[in-house]
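Asks: predicted structure and sequence below. I'll ask about it afterward.
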Amino acid sequence: MSILVESFFHQQSATFSYLVSCSVTKAAMLIDSPADFNAASGILSFNTANDIIRHIDENKLLLEWVLETHAHADHITAASYIKQQLGTTHPCKLATGSKITQVQQHFSRLYDIDMPCDGSPFEQLFNDNDNFMLGESNVTVIATPGHTPDSVCYLVAGNAFVGDTFFMPDSGTARCDFPGGSAKQLYQSLQRILSLPDQTILWMCHDYQPNGRELANKTTVAQQRKSNIHLQANEQDYIQTRQTRDATLNVPALLHPAIQMNIRAGQLPQAKQNEQRYLTIPLTVLL
């Protein structure tokens, strides 16, 4: 059994998307696909997604899954757009972790969105240790809460797509100050990933290139265990370091538009009577 991993880098959000395919059957899954969004103009476009779609068609892949590792706060997902564009020829399902319902409940209240909080429009909600087949390879879903409650990783053929848990060793680990986040939970999730075999390849969702180094998107369990700058001490020290750092971080630039779209798998908000669609920004007034 063999798989092919291809990465696509979204410069705007420093996000990696992964197209994982079975070399025998051409079955494929796409992880964390981004849309393009200009916050100043409100223009939502899909150039990056269209590049991925073109690659799928040119290589005669059969896209079966469009997966999210969690509801991202730094980019808008292109999941629903890609499903719509490929829906007539590709039987792809939208899927994410089952705790997306908890995220939907919180943010639908914050943004006053009238929506069911049952996981829809995602068609498959994964629980910890769920499995599915990608061609001839088994994919295992690992729940990795901490950054967000709905975070999951996808493990296939010695490759783990870790979402916003790990960064490259010189960047450490993800923030835990979003609603439902927990540094203690993330530490436990990180340790679970580190319990995988040393040679397991960990594919990053982001790289912010500290100190101007070259872009990088993969490492191994052994390298993370040895060198990750946030994991060289015990659990209590990690929690303290993580919470102290999180208190200094700015809100992600696209937090409000991204979350409103991503809890709905990238579906557009309903148009108003003037046929215009809107995203909202909760206002905090400091006097």
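Replies: Good, I have the coordinates. Numbers count the residues shown, from 1 in each chain.
Asks: going by C-alpha atoms from here, please, whenever you check contacts or count neighbours.
Replies: Fine.
Asks: which residues sit against stretch 85-92?
Replies: 53, 62, 63, 64, 65, 66, 83 (CA atoms under 8 Å, 6 or more residues apart in numbering).
Asks: stretch 57-66 too?
Replies: Against stretch 57-66 from outside (CA under 8 Å, 6+ apart): 21, 26-32, 56, 79, 83, 90-95.
Asks: can you give me the neighbour number for residue 11?
Replies: Close neighbours of residue 11, defined as other CA atoms under 10 Å, add up to 11.
Asks: apologies, that question was intended for residue 269.
Replies: Using other CA under 10 Å, residue 269 has 14 neighbouring residues.
Asks: then this one, side by side with the first:
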Amino acid sequence: MASPIVHPIFEPVTGTWQYIIADPSTLAAAIIDPVLDFEPARNTVSTATADSLLDIVVQNNYKVGYLLETHTHADHLSASRYLQLKLAQSTNPKTGVGKRIVQVQTTFAQKYGVEQSELEDVFDFLWEDDQTFRIGDLEAKVVHLPGHTPDHVGYLIGDNIFCGDSLFLPDVGSARCDFPGGDAVQLYHSVQTLFSLPPHYKIYTGHDYPSGDRSDPVPYTTVAEQQERNKHLKIGTTQQEFVNWRQERDSGLGEPRLLHQSLQVNIRGGRLPRSGMLVLPLKGTREVGGVRL
């Protein structure tokens, strides 16, 4: 099987890794976890980051068939809907997310007063656990990786897994588990799922937060490197040790800066509310980058 072409694109404001994965033989492609820019001081959205992904697609003549989310992000707005509309006349890509998004939608629809009609059919595919699909000649497999959120999945493509927020770089460790439906025990077992992959497989993360001696963001490490060096979950860390540490750590964390805005948009599949209003009012029109979201 051919190895995929992987373009890691870092969005520094939210520390998010976005990925374009392409089949070298057919140029079929997928985009994972694209970011829609949000300015909280002005309460406005823009599309410079998403447009940079489109530039890579055009430059390489990729045919984007899928826009994939690893989970319902609480720290950035998804650009999946924007990209879907921008690409509608060329490749008409489909959006996909793990099937347990329905649980997350129900939880936050109640919190934010979102009507059910705004959540219907906002994703084209609600992936089953271990479901496979094709990106050209590449096979992709959906791997359920709960713990950070209940809907969390990774995408296994060749000897690469795009694990979202299931595991970070070894010097960063792991993601919080205190969101509704989060569970440190489940996250521990999800990491064991990642560690069960062959040692040379690459684990691509959803975020990076460089610090100390490391100033540049890094998109991946191997399974072996994570097993040896992850500061929260290296080999030998017991479930109870991790759960105790994670619960103590999470109890002192504040909420993400874009929590409310992100959740309201992301449970809608990257759409803005029909009213144009989030927790804070969105200024101006619902036209974003020439596209009505």
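Replies: Done, it's in. Predicted, not measured: the structure shown is a model, and the values here were computed from it.
Asks: mark which of the contacts of stretch 85-92 of the first structure are part of strands, please.
Replies: Those of those mapping onto strands are 62, 63, 64, 65, 66, per DSSP state E.
Asks: looking for the alignment partner of residue 134 of the second structure in the first structure.
Replies: Under the alignment (TM-score structural alignment), residue 134 of the second structure maps onto residue 133 of the first structure.
Asks: what helix or strand is the nearest residue to its match once chain neighbours are set aside located in?
Replies: Nearest non-adjacent residue to residue 133 of the first structure, counting by CA to CA, 6 or more residues apart in numbering: residue 139, 5.8 Å away. For residue 139 of the first structure, the enclosing helix or strand under DSSP states H and E is strand 137-143.
Asks: helix or strand next in line after that strand, which one?
Replies: Next along from strand 137-143 of the first structure, by DSSP H and E: strand 152-156.
Asks: quick one: residues in contact with that following strand.
Replies: With CA under 8 Å, 6+ apart as the test, strand 152-156 of the first structure has contacts from 69-70, 96-97, 137-145, 160-163.
Asks: the same query, at a cut-off of 7 Å, please.
Replies: Residues from elsewhere that reach strand 152-156 of the first structure (CA atoms under 7 Å, 6 or more residues apart in numbering): 69-70, 97, 137-144, 160-163.
Asks: which stretch of the second structure lines up against that strand?
Replies: Strand 152-156 of the first structure corresponds to residues 153-157 of the second structure when matched by TM-score structural alignment.
Asks: have a look at how far, on average, that stretch is from the first structure.
Replies: The superposed stretch 153-157 of the second structure is, by mean CA distance after the TM-score superposition for the first structure, a mean 0.3 Å from where its aligned residues fall in the first structure.
Asks: returning to what we had before: part of a strand, is the match of residue 134 of the second structure?
Replies: Yes - with DSSP: H, G, I helix; E, B strand; the rest coil as the criterion, residue 133 of the first structure is assigned to a strand.
Asks: what's the burial count for the residue mapped onto residue 270 of the second structure from the first structure?
Replies: Using TM-score structural alignment, the partner of residue 270 of the second structure in the first structure is residue 266. Residue 266 of the first structure has 22 neighbouring residues, counting by other CA under 10 Å.
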